[in-house]
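Trainee: just a sequence and a predicted model for now, questions to come.
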Amino acid sequence: MKRSVRSWPCLSAWRRLRTLPRDERGASAIEFALASLPIFFLFIATIEFALDMTVDVTVQIAAQAASRAGLTMTAPATGTRATQAEQIATQYLGTWKNVGATVTVTQLDYVAFSNFGSSTYKAANGPGNCGDVEMYTIQVTMPAFTGLASWFGMPTLNFQRNYIVQNEECTS
């Protein structure tokens, strides 16, 4: 029995391959797959950036509130002035501690503005003396909210604010 040309399997496949470039079925699914990936990453990056900026503003507000407590010569009722500043900072930054942030507050006593920026300081445990220049540093270290930041070499995020106050002058 002689086969007709139409029934040859390879010829049928060849005809299908020739019509494939004109076939537009599934084109919108491929376009969606190609366009949705960058849009998804842009969306996640926007969320990460907004949350990071929120943490940064919160650290700034905490530093301002803690610096107001550092202006007076009155010793805190309990603990040191750095401990008091850390408690105030924790009030503002407590939400971020719930997601794995660590908050550290350090206090340095420079005695005078002329010593500021040099290595002439002492680690302060108390409020300092009358007229001393004190520097408080609030640092927040936390993991990134999304995994996107670790792709760019930032597995942890650091937010820091320094504030400098001069203790009130003593009146005699």
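Mentor: That came through fine.
Trainee: please count neighbours and contacts with C-alpha atoms only from this point.
Mentor: Will do.
Trainee: where exactly do the helices run in this structure?
Mentor: 9-19, 27-70, 81-97 (DSSP state H).
Trainee: out of these, deepest packed?
Mentor: helix 81-97 (a mean of 19; mean count of other CA atoms under 10 Å).
Trainee: what's that helix in contact with?
Mentor: Contact with helix 81-97 is made by 55, 58-59, 61-63, 65-67, 69-70, 75-76, 103-107, 125-127, 136, 138, as judged by CA atoms under 8 Å, 6 or more residues apart in numbering.
Trainee: the helices of the chain: which one's closest to residue 167?
Mentor: helix 27-70 (7.5 Å; CA to CA).
Trainee: what is the burial count for residue 149?
Mentor: Counted with other CA atoms under 10 Å, the neighbours of residue 149 add up to 17.
Trainee: show me what contacts the nearest residue to it once chain neighbours are set aside?
Mentor: Excluding its sequence neighbours, the residue lying closest to residue 149 (CA to CA, 6 or more residues apart in numbering) is residue 155, at 6.3 Å. By CA under 8 Å, 6+ apart, the contact list for residue 155 reads 143-144, 147, 149.
Trainee: ok, structure two:
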Amino acid sequence: MRRGGASLVRLVRCARDERGVTAIEFALVAPLLLLMILGTVEMALDMIVDASVQYAAQQASRAGLTTAVPSSGTRDAQARQIVNNILDPWTKFGGVINIATLSYATYNDIAAGNSQKTMGGLGDVVAYNVSVTIPPFSGIPKLIGITSMTFQRNYIVQNEK
């Protein structure tokens, strides 16, 4: 009878012992905390990519807005060079840059779909579409089935007359 009582006492002592509780709590919380930290970093990097696409499209539309011919090359080449210079760092992470320009004689032609793939002439309306498709920086988006993300901006401006 003593033996059974002694093991019961040891079991009660072990149940009251709080050594190692911190390690167990850490083991339970650490994966969730790591997931949240990586998710926050992923979201911050995605916001930086999105802001750089916005900036690139804005700068390209400003460069193409004037109808003055640049000192070297064409306005289209100049706008593409601006976009590529701004978005080039994302190609090192597997990003693919896409630049499209469409020219319309008037704003009404946009709805009608009457476009040309040029930078337009004096007074023409030009639509700039800049996008970057990039794989996720971390594995977090892949957990929910996102294998690539596309960041896109469109600007519609009227060339100077």
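Mentor: Perfect, I can see it now. If you're wondering where the values come from, they're calculated on a predicted model, not measured in any experiment.
Trainee: for the two chains, what TM-score is obtained?
Mentor: The TM-score (TM-score structural alignment, normalised by the length of the second structure) is 0.86; 160 aligned residues with a CA RMSD of 2.2 Å.
Trainee: hmm, back to that, now do the same for the residue nearest to residue 149 of the first structure: its match in the second structure.
Mentor: Structural correspondence for residue 155 of the first structure with respect to the second structure (TM-score structural alignment): residue 147.
Trainee: same check on residue 62 of the first structure?
Mentor: So, by TM-score structural alignment, residue 62 of the first structure is matched to residue 56.
Trainee: on that earlier part again, next, format the helices of the first structure as JSON lines and append distance to residue 113 of the first structure.
Mentor: Listed next are the helices of the first structure as JSON lines, based on distance: least, CA to CA, whole Å:
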{"stretch": "helix 9-19", "distance to residue 113 of the first structure": "81"}
{"stretch": "helix 27-70", "distance to residue 113 of the first structure": "16"}
{"stretch": "helix 81-97", "distance to residue 113 of the first structure": "20"}
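Trainee: residue 160 of the first structure is nearest to which of these?
Mentor: Between the helices of the first structure, helix 27-70 lies closest to residue 160 of the first structure; by CA to CA that is 7.2 Å.
Trainee: just want the most central residue of the second structure.
Mentor: The second structure has residue 46 as the residue nearest its centroid, 3.4 Å off, counting by CA atoms, centre = their mean.
Trainee: please tell me how far that one sits from residue 57 of the second structure.
Mentor: Distance, residue 46 of the second structure to residue 57 of the second structure, by CA to CA, to the nearest Å: 17 Å.
Trainee: same deal with residue 153 of the second structure?
Mentor: For residue 153 of the second structure, the distance to residue 57 of the second structure - CA to CA - is 6 Å.
Trainee: need the residues touching each of these two.
Mentor: Counting by CA under 8 Å, 6+ apart, the residues touching both residue 153 of the second structure and residue 57 are 128-130.
Trainee: by neighbours, which of those residues wins?
Mentor: Neighbour counts for those, by other CA under 10 Å, peak at residue 130, which reaches 24 neighbours.
Trainee: not counting its neighbours along the chain, what's nearest it?
Mentor: Nearest to residue 130 of the second structure is residue 99, by CA to CA, 6+ apart, at 4.7 Å.
Trainee: same deal with residue 126 of the second structure?
Mentor: Nearest residue to residue 126 of the second structure, sequence neighbours excluded (CA to CA, 6+ apart): residue 103, at 4.4 Å.
Trainee: aligned partner of that neighbour in the first structure?
Mentor: Matched by TM-score structural alignment, residue 103 of the second structure corresponds to residue 109 in the first structure.
Trainee: what of residue 158 of the second structure?
Mentor: Using TM-score structural alignment, residue 158 of the second structure lines up with residue 166 in the first structure.
Trainee: OK, contacts around its match?
Mentor: By CA under 8 Å, 6+ apart, the residues touching residue 166 of the first structure are 71, 131-134.
Trainee: let's go with 6 Å and repeat that
Mentor: 131-133 (CA atoms under 6 Å, 6 or more residues apart in numbering).
Trainee: so which of these belong to strands?
Mentor: residue 133 (DSSP state E).
Trainee: show me which of the contacts of residue 166 of the first structure is closest to residue 20 of the first structure.
Mentor: Closest approach between the contacts of residue 166 of the first structure and residue 20 of the first structure, by CA to CA: residue 133, at 78.1 Å.
Trainee: just give me the neighbour total for that closest one.
Mentor: 23.
Trainee: quick check: the equivalent of it over in the second structure vs residue 102 of the second structure, distance?
Mentor: In the second structure, the residue paired with residue 133 of the first structure is residue 125, using TM-score structural alignment. Separation of residue 125 of the second structure from residue 102 of the second structure (CA to CA): 8 Å.
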